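>>> curious how this folds, go ahead:
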Amino acid sequence: MCGIAGLFDIRGKRDFDRELMRRMNDVQHHRGPDEGGYHFEPGVALAHRRLSIIDLATGQQPLFNEDGSVAVVFNGEIYNYQELVPELEALGHVFHTRSDTEVIVHAWEAWGEDCVQRFRGMFAFALHDRNRDTFFMARDRLAVKPMFYALLPDGTLAFGSELKVLMQHPALDRRIDPQAVEEYFALGYVAEPRTIFEGAKKLGPGESLCVRRGQPVPAPRQYWDVEFTLDNGIGFADAAAELAGRLRESVRLRMIAEVPLGAFLSGGVDSSAVVATMAGLSGEPVNTCSIAFDDPKFNESEFARMVAERYRTNHYVETVKSDDFDLIDTLAALYDEPYADSSAIPTYRVCQLARKKVTVALSGDGGDESFGGYRRYRLHLMEERMRSAMPLGVRQPVFGLLGRVYPKADWAPRVFRAKTTFQALARDSVEAYFHSVSLLRDDMRRSLFTPGFRKQLAGYNAIDVFRRHAAGANAEDPLALIQYLDLKTYLVGDINTKVDRASMAHSLEVREPLMDHELVEWLATLPSGLKIKGNEGKYLFKKAMEPLLPDDVLYRPKMGFAVPLARWFRGPLKQRVRDAVLGETLAATGIFQRKYLEHLVDAHQSGARDYSSPLWTVLMFEAFVRNIGNGVAHDKSSEACAV
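Presented below is the predicted three-dimensional model:
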């Protein structure tokens, strides 16, 4: 895995500052500690940090075509590159390395922008074609690898693997985007294409951008999307067999490496299935890495051990103390923009452990989205059945009123907690799902933000992210719709972001077999009844894995990679939370109402409410603000938050 960076002059052919380019590249040294490379020519500067995985001897970047007219910098892996080489050689292209990177420059020459359609893998790359006076960049279909970019006022297009790369450029507009703040406090991340800054964007999943010098910069082009047809008439037994075969193929492709390779093993279904499949493909014991917790409520290591013993893996385990909260500021620096998934802590630790043993690790990420594994999916389907029994025009006034007057009872048994259910039944499907995944729901965000900040939002609500994607989903099936939404939002903004930054902090490459786009496309053809049956999620996947895994792994309740936030905030972090949430850093932004912040802290620490998730979200925003420049000043002239 690597880090890439660069500058392209869309108006002319200025020479770029080489020292600036070196700063942009050095700030992502952790992504590629093995080598650094540069290419400069009038109007172009490209930089690369290399983590050597394939073709260790000759895979240096930037890499060029035969006459040096096309230059590329690339982060990721093209798993089918060996299949593409003879096809490109037959077209007259000459290869000088054994790296997958060189396939990109020749594929660009052969197929232009459509070259991305031929790649199977995880990738973010940028290339310059001198003869066509063109700059092209692309991100893989499921956005496993990141790509940030900014169009600067002087006509420079800047790009990089992390936001901190762009932050090295003095011309970047670092005003905080109010709509990004709204998205963060709803979702826990800033959704594509926004970043936290007004002046920077993210390339979205399955998008490319082609810029021709002297012409207006177009909007990114979506070159791929998943379509949930649900029209595959395959029988259950054949579907289970084909799923197992497709998983084997995906895992096999991701085991190609010239460096030590292993896998994460959490004890959950997805990582266990990947490890079992690897064991069947490897002539040597698989290296597996697990994190154990000293709090039994969060510890899955027993189930990981069961799988490791069954397949006789080289199993490495480290125990994380339940008070492992020293990473707060580290995470803020790592993620660059506010990021609120607390499982980033154990993810950071398991990557740290894995890097001691291997350079490449396979993970089970992406399985819940495609196989139907989240508990919230089953709850949503239950609510959908109730919603379908009554028109929206009737549901909204009836259940809306009940949702407003029924008392909130988080402390009570679930059967008595009807307020949330009433509220959900008053909404349409997209709004209900958005509400179910929101960290701070609409009423909480209204209470959290000051009137001045709400004015800046001008009515914008983060649900617009879901509405925009739902409009392109072409999926009437209720499960297919929310799977599609997660593939476009949560998987990209939360899961992939978490794993990329945590792994690259330790110069570890993580590969995700369950995010193979051909596997995802095939799963989208299967009826939803094969994914969730009754109260059993991942039904087909679990049945397909029964010959490989014990029932105790397949059919136990999902635990997740959680940390004990509620206890931390009432115990060892009690004062730190109070100081951070009610301190000067957040007060200076002009975003937050102090009275509501006081309510969150007091109600949680008294035990009256569990506000651990909202408090963590606020805490990580405070750490972000401190990290990016010792505070945020409110620019009253432009009504925007400026760093």
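>>> use CA for all of it now, contacts and neighbours both
OK.
>>> just give me the neighbour total for Phe185.
26 (other C-alpha atoms under 10 Å).
>>> that one - nearest residue in space that isn't next to it in sequence?
Distances taken as C-alpha to C-alpha, 6 or more residues apart in numbering put Leu440 closest to Phe185, at 6.0 Å, once the chain neighbours are dropped.
>>> test my guess that the one you found contacts Glu183.
No: Leu440 is beyond contact range of Glu183, at 10.1 Å (criterion: C-alpha atoms under 8 Å).
>>> Ala276 and Ala623, how far apart?
Distance, Ala276 to Ala623, by C-alpha to C-alpha, to the nearest Å: 40 Å.
>>> swap that for Leu491, sorry
With C-alpha to C-alpha as the criterion, Leu491 and Ala623 are 24 Å apart.
>>> what about the strands in the stretch 251-400 of the chain?
Along the stretch 251-400 of the chain, the stretches classed as strands by DSSP state E, counting those that start in this stretch are 261-264, 287-293, 314-320, 360-362.
>>> here's the other one to compare against:
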Amino acid sequence: MCGIAGIFNISGMPIDQRILCAMSDALVHRGPDDSGYHIDNGLGLAHRRLAIIDLAAGKQPIYNEFGTVCVVFNGEIYNFHKLRAELEGYGHRFSTSTDTEVIVHSWEQWGDECVQRFRGMFAFALWDSKSETLFLARDRLGIKPLYYGWLSPDVFAFASELKSLRKHPHFRSDISWPAVEDYFAYGFVPDPHSIYSQVRKLPPAHHLRISKSRADSQPVKYWDAQFGTCSAELNVASIAEELVDRLREAVSSHLVSDVPLGAFLSGGVDSSAVVALMAELHDAKPTTCSISFGTPEFNEAQYAEEVANRYKTIHHVRQVEPEDLSLLDRLASIFDEPFADSSAIPTFRLCEITRQWVTVALSGDGGDENFAGYRDHRLHRNKQRLRALMPKSFRRALFGNLARIYPPLYQAPSYLRARTTFQTLALDEVESFARGRMIASPEVRSQLFTTSFKSELQGYDATEVMRRHAIDAPVRDPLSLAQYLDMKVYLPSDILTKVDRTSMANSLEVRVPLLDHEFVEWTAQLPSHLKLRNGVPKFILKKAFESRLSNTTLYRPKKGFSIPLANWLRGPLKQRLLDCVDSPHILESRIFNHGSLKRFTTEHINGYRDHGPLLWALMMFDGFLRAHNS
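This next block holds a predicted model:
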């Protein structure tokens, strides 16, 4: 994998090579093998390379045969052999065996529409010197990141990570208040916002064209997943067989590499399915890597070992202990903006151990979004069925009143804590789903923030993130809407961000065959009853792999890839939490109501309520502020 960065001075002012080099050097972890630059008439491109394909001739930037088009590219184009043959038929001449060179010739042949031809994960910047046009594009699912912004009226810059943009002298570190609201709602900053007002994220499946004559261009969407248009009754056995064939083809396309390749193996159905197909496709034994936990209720290492033994993989395991907290101070520098998914710690450790053995790893990410694997998907469908039974006004009044009179019962068993269920049933479909995805409800955030900060928000609420995507969602039923919203928000801004940053911090490339866009398009068309049936999530995926994986692997309750966060904050992280609440960076930010922070912390430490996700988010925000102000 690689890192890219660039500067476009639309006034034509010459590029300061020292600035461009500093932006590139900030990305050395993404590409430790080589660096390359292109400077031309107010335009500067930089590339850091992690060599994967055509190790000898793959240095970037890469040009067309006339030197008029060049590209810096982060990712993999899996269908580049087919595209190359097609382009050669049109008369294009190639000088390397890389997938990168396909991009420049595709631009010459098809212009903006070239992105429709690419099958893979990518973020790239292409310069066409004839038209003096800079073209940026990001893959359909958001596997690879791309930040951009106008650092002054005449200076446009972009990079794979924020730390690169911070090296430009025109960068301003003004914090985006809506991004803070989003962060304390979801635990991450969803695109198109970044934590900085001056910088945005190019959304997945979008491209952006900037030229000296048109500096006001906006991102253009070029793809979307169309959900559930198939309503015919389908044969389960034949669909399961086709699923395996399609996933096998996706996995096969992701195995192209000139360096050692392996896989993450959690022991869950998604990664196990990928490993099973790798073993079928590979003559050599696959290398697999797992993380185990000292806390039994979070540990799935024995299930990963079962799959590894079944397919005779070369298996490596590392245990993460409660005392393994040395990464906390690094997280801010790894992510550049606040990021509160605590599974970033085991994910980093997984990438760290995997990089000892291979340079490329396949993962099982995307299975939950494709096949309705999250608990929230089932809950959302069931709640929406109940909403549909009664008029909106009656439902709001009934469940709103029940929520007000029902006691909180924070320490009672989950089946008795119905207050939250009543609250969400009183809401509309989108707001209800958004709340289910939040680490802190609007009521908690209202207590968390100061009056002055809330006034800065000018009425903005993080629910708008979901509403924006739901307006034109190409879905037909509540389950598909839940999948679609996760595919647009949670997947790119949390799951894929976590994997990209932690893998790149270890100079490891991670590929996600379950997010091959052709496979995603096919799964999206499957009816919802094949994804969630009789309370079984990922029904058709599990059915498809019954001959390849044990029932224990397929049908045991989902654990997820998490850490014992609540206990950590009451134990080894207790003092750090208390110090965070009184941190000068937190106090001086004027964002937080200090009394509320004290109360949330006391309630959590004493076991009265579980504020773990919110308090972890606060600690990660404090780490960001310390790095931000340094």
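>>> picking that back up, for Ala276 and Ala623 of structure 1, indicate the residue with more neighbours.
Ala623 (23 against 20).
>>> distance-wise, check that one relative to Val499 of structure 1.
20 Å.
>>> cool, Gly112 of structure 1 as well?
Look at Gly112 of structure 1 and Val499 of structure 1: by C-alpha to C-alpha, they are 31 Å apart.
>>> quick one on the thing from earlier: can the strands of the stretch 251-400 of structure 1 go into CSV with extra columns for distance to Pro220 of structure 1 and mean neighbour count?
Listed next are those as CSV, based on distance: least, C-alpha to C-alpha, whole Å; neighbours: other C-alpha atoms under 10 Å:
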stretch, distance to Pro220 of structure 1, mean neighbour count
strand 261-264, 34, 26
strand 287-293, 38, 24
strand 314-320, 42, 17
strand 360-362, 30, 25
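>>> how about JSON lines for the ones you listed, with distance to Met306 of structure 1 added?
What follows is these, written out as JSON lines (distance: least, C-alpha to C-alpha, whole Å):
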{"stretch": "strand 261-264", "distance to Met306 of structure 1": "14"}
{"stretch": "strand 287-293", "distance to Met306 of structure 1": "12"}
{"stretch": "strand 314-320", "distance to Met306 of structure 1": "11"}
{"stretch": "strand 360-362", "distance to Met306 of structure 1": "19"}
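>>> so which of those strands gets nearest Met504 of structure 1?
strand 360-362 (10.9 Å; C-alpha to C-alpha).
>>> neighbours around the residue nearest to Arg138 of structure 2 when sequence neighbours are not counted, how many?
With sequence-adjacent residues excluded and distances taken as C-alpha to C-alpha, 6+ apart, Arg138 of structure 2 is closest to Ala123, at 4.4 Å. For Ala123 of structure 2, the count of nearby residues is 27 (other C-alpha under 10 Å).
>>> which of the helices or strands spans Ala123 of structure 2?
Per DSSP states H and E, Ala123 of structure 2 falls inside strand 120-128.
>>> run the angle between the following helix or strand past that strand and strand 120-128 for me.
Where DSSP H and E defines the elements, the next helix or strand beyond strand 120-128 of structure 2 is strand 133-138. Between strand 133-138 of structure 2 and strand 120-128, the angle comes out at 170 degrees (axes from the mean of the first three to the mean of the last three C-alpha atoms, to 10 degrees).
>>> okay, the angle between the helix or strand just after strand 133-138 of structure 2 and strand 133-138?
Using DSSP H and E, the helix or strand that follows strand 133-138 of structure 2 in sequence is strand 147-152. Here strand 147-152 of structure 2 points in a direction 140 degrees away from that of strand 133-138 (the same axes, to 10 degrees).
>>> the helix or strand that comes right after strand 147-152 of structure 2 aligns to what range in structure 1?
Counting by DSSP H and E, the next helix or strand C-terminal to strand 147-152 of structure 2 is strand 155-159. Using TM-score structural alignment, strand 155-159 of structure 2 corresponds to residues 156-160 of structure 1.
>>> I would like the residues contacting the matching stretch, please.
Contact with stretch 156-160 of structure 1 is made by 3-11, 147-152, 165-166, as judged by C-alpha atoms under 8 Å, 6 or more residues apart in numbering.
>>> any of these buried? List them.
Neighbour counting by 16 or more other C-alpha atoms under 10 Å classes 3-10, 147-152, 165-166 among the contacts of stretch 156-160 of structure 1 as buried.
>>> farthest pair in the residues you listed?
Gly3 and Ile10 (22.6 Å).
>>> gap between Asp174 of structure 2 and Asp34 of structure 2?
Between Asp174 of structure 2 and Asp34 of structure 2 the distance is 33 Å, computed by C-alpha to C-alpha.
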